[in-house]
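>>> pasted the sequence and its predicted model underneath.
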Amino acid sequence: MKYQASSPDEYISQLPEERKEAVSKIRQTIINNLPNGFKEEMSYGMIGYVVPHSLYPKGYHCDPKLPLPFMNIASQKNFIALYSSSVYAKKEIQNWFVNEYPKHCKTKLDMGKSCIRFKKMNDIPYSLIGELAKKMTVEEWIKIYEQTIKKDK
């Protein structure tokens, strides 16, 4: 589902009622736990957490005018999605998350390469999301990102 919003608050205001509280709570959890340097903004039509150009002037290699993405929250048709570059880019973080998830949720983990899907609004592991948000600093993300880009060239 695509929402036309210029701010995270505007994005949340457009969500179905049953999603507003959950997305707001995920958002606040990330804001409360994300290391210094990341910036919240609308990114790819979702609520995004990025490395701003002031810290990484090169921007995102696919479109250098855009800041380097790190995490996103999106309300999709059948679920809320949390996109996490740290889960995708660092196997140790992915393994940690997969092992911790059952300790926080009754539902089975529904996860893609960087996407974690939440279909049941009453079974979202907010504390686990907070721990995930803390796992990688801006500096570490830039270093991993640059190593990955060099491998691809």
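Yep, it's here.
>>> switch to C-alpha atoms for all contacts and neighbour counts from now on
Will do.
>>> what kind of secondary structure is the residue positioned nearest the centre of the chain in?
Centroid-nearest residue in the chain, with Cα atoms, centre = their mean: Met71, separated by 2.5 Å. Per DSSP: H, G, I helix; E, B strand; the rest coil, the secondary structure class of Met71 is strand.
>>> can you pull the contacts of it?
Listed by Cα atoms under 8 Å, 6 or more residues apart in numbering, the contact set of Met71 reads 48-50, 82-85.
>>> and which of those is nearest to Leu132?
If you rank the contacts of Met71 by distance to Leu132 using Cα to Cα, Ser84 comes first, at 8.5 Å.
>>> how about the contacts made by that closest one?
Contacts of Ser84 (Cα under 8 Å, 6+ apart): 70-72, 114-116.
>>> now those residues as CSV including distance to Asn78?
Output for the contacts of Ser84, formatted as CSV (distance: Cα to Cα, whole Å):
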residue, distance to Asn78
Phe70, 23
Met71, 20
Asn72, 17
Ser114, 17
Cys115, 14
Ile116, 13
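>>> determine which two of the residues you listed are furthest apart.
The farthest-apart pair in the contacts of Ser84, when distances are taken by Cα to Cα, is Phe70 and Ile116, at 13.9 Å.
>>> higher neighbour count, these two?
Phe70 (21 against 18; other Cα atoms under 10 Å).
>>> pasting the second one now:
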Amino acid sequence: MQYKADSPEDYISQLPEERKEPMTKLHNLIKDNMPEGLESGMGYGMPAYFVPKSIYPPGYHCKPFPPLPFISIASQKNFIAFYHMGMYAKKELYNWFVAEYPKHAKYKLDMGKSCVRFKKVDDIPYDLIEELLGKMTVEEWIDIYENAIKK
């Protein structure tokens, strides 16, 4: 679902009541634990946590104007989405998350390459997400990203 918002807080304020608490909790968790150097704002119509142009001037290669994306969250029609580009780009991180998930949640993992879909908002594994946030630095993300686009 698309919301016209200027900030993550503005985005969250527009959500249905049952989504505000889990999205606020995710937003605060990410802001408090994201790798040093990331900034928060809006990207692609959702709350985003990205490598600012001051650290990585080239930005995102597909669209050089925006900064390099890393983490995003969104309230979709049937689920809350959590995106972590590091899991898409680093197979070991993806495998770690998939192996750890059942230890932290009651329901089956619903995941794409970088998107985790939480249909049961009362079963979001905040502790696992917090651990994931500490597993990749901004420098490592930039190195992985640059090596991938140079192929």
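In hand now; what should we look at? In this text the structure is predicted, and so the values were computed from the model without any measurement.
>>> where does the TM-score land?
The TM-score (TM-score structural alignment, normalised by the length of the second structure) is 0.99; 151 aligned residues with a Cα RMSD of 0.6 Å.
>>> still on that earlier bit, between the contacts of Ser84 of the first structure, which is nearest His104 of the first structure?
Ile116 (14.0 Å).
>>> list the contacts of the closest residue to the closest one other than its chain neighbours.
Nearest residue to Ile116 of the first structure in three dimensions, chain neighbours excluded: Leu82, at 5.1 Å (Cα to Cα, 6 or more residues apart in numbering). Each residue near Leu82 of the first structure by Cα under 8 Å, 6+ apart is listed here: 71-74, 115-117.
>>> if you set the cut-off to 6 Å instead, what comes out?
72-73, 115-116 (Cα atoms under 6 Å, 6 or more residues apart in numbering).
>>> closest one of these to Arg27 of the first structure?
Ile73 (7.5 Å).
>>> and the nearest residue to that closest one once chain neighbours are set aside, helix, strand or coil?
Nearest residue to Ile73 of the first structure, sequence neighbours excluded (Cα to Cα, 6+ apart): Leu82, at 4.8 Å. Counting by three-state DSSP, the backbone at Leu82 of the first structure sits in strand.
>>> for the contacts of Ser84 of the first structure, which ones persist in the second structure?
Using both residues aligned by TM-score structural alignment, their matches' Cα atoms under 8 Å as the contact test, the members of the contacts of Ser84 of the first structure still in contact in the second structure are 70-72, 114-115.
>>> and those as TSV, adding distance to Pro57 of the first structure?
Formatted as TSV, these follow (distance: Cα to Cα, whole Å):
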residue	distance to Pro57 of the first structure
Phe70	15
Met71	18
Asn72	20
Ser114	24
Cys115	26
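>>> pick the one among those closest to Val138 of the first structure.
Using Cα to Cα, these come closest to Val138 of the first structure at Phe70, 8.9 Å.
>>> that closest one reaches Ser86, doesn't it?
No - using Cα atoms under 6 Å, Phe70 of the first structure is not in contact with Ser86, being 7.4 Å away.
>>> mean deviation of the lengthiest helix in the second structure from the first structure?
With secondary structure taken from DSSP state H, the second structure has its longest helix at helix 17-33. Once fitted to the first structure, helix 17-33 of the second structure is off its aligned match by 0.7 Å on average (mean Cα distance after the TM-score superposition for the first structure).
>>> quick one: the helix or strand following that helix to helix 17-33, angle?
Using DSSP states H and E, the helix or strand that directly follows helix 17-33 of the second structure along the chain is strand 39-43. Relative orientation of strand 39-43 of the second structure and helix 17-33, computed by axes from the mean of the first three to the mean of the last three Cα atoms, to 10 degrees: 140 degrees.
>>> what range in the first structure matches strand 39-43 of the second structure?
Using TM-score structural alignment, strand 39-43 of the second structure corresponds to residues 39-43 of the first structure.
>>> mean shift between that stretch and the second structure?
Mean for stretch 39-43 of the first structure is 0.4 Å (mean Cα distance after the TM-score superposition for the first structure).
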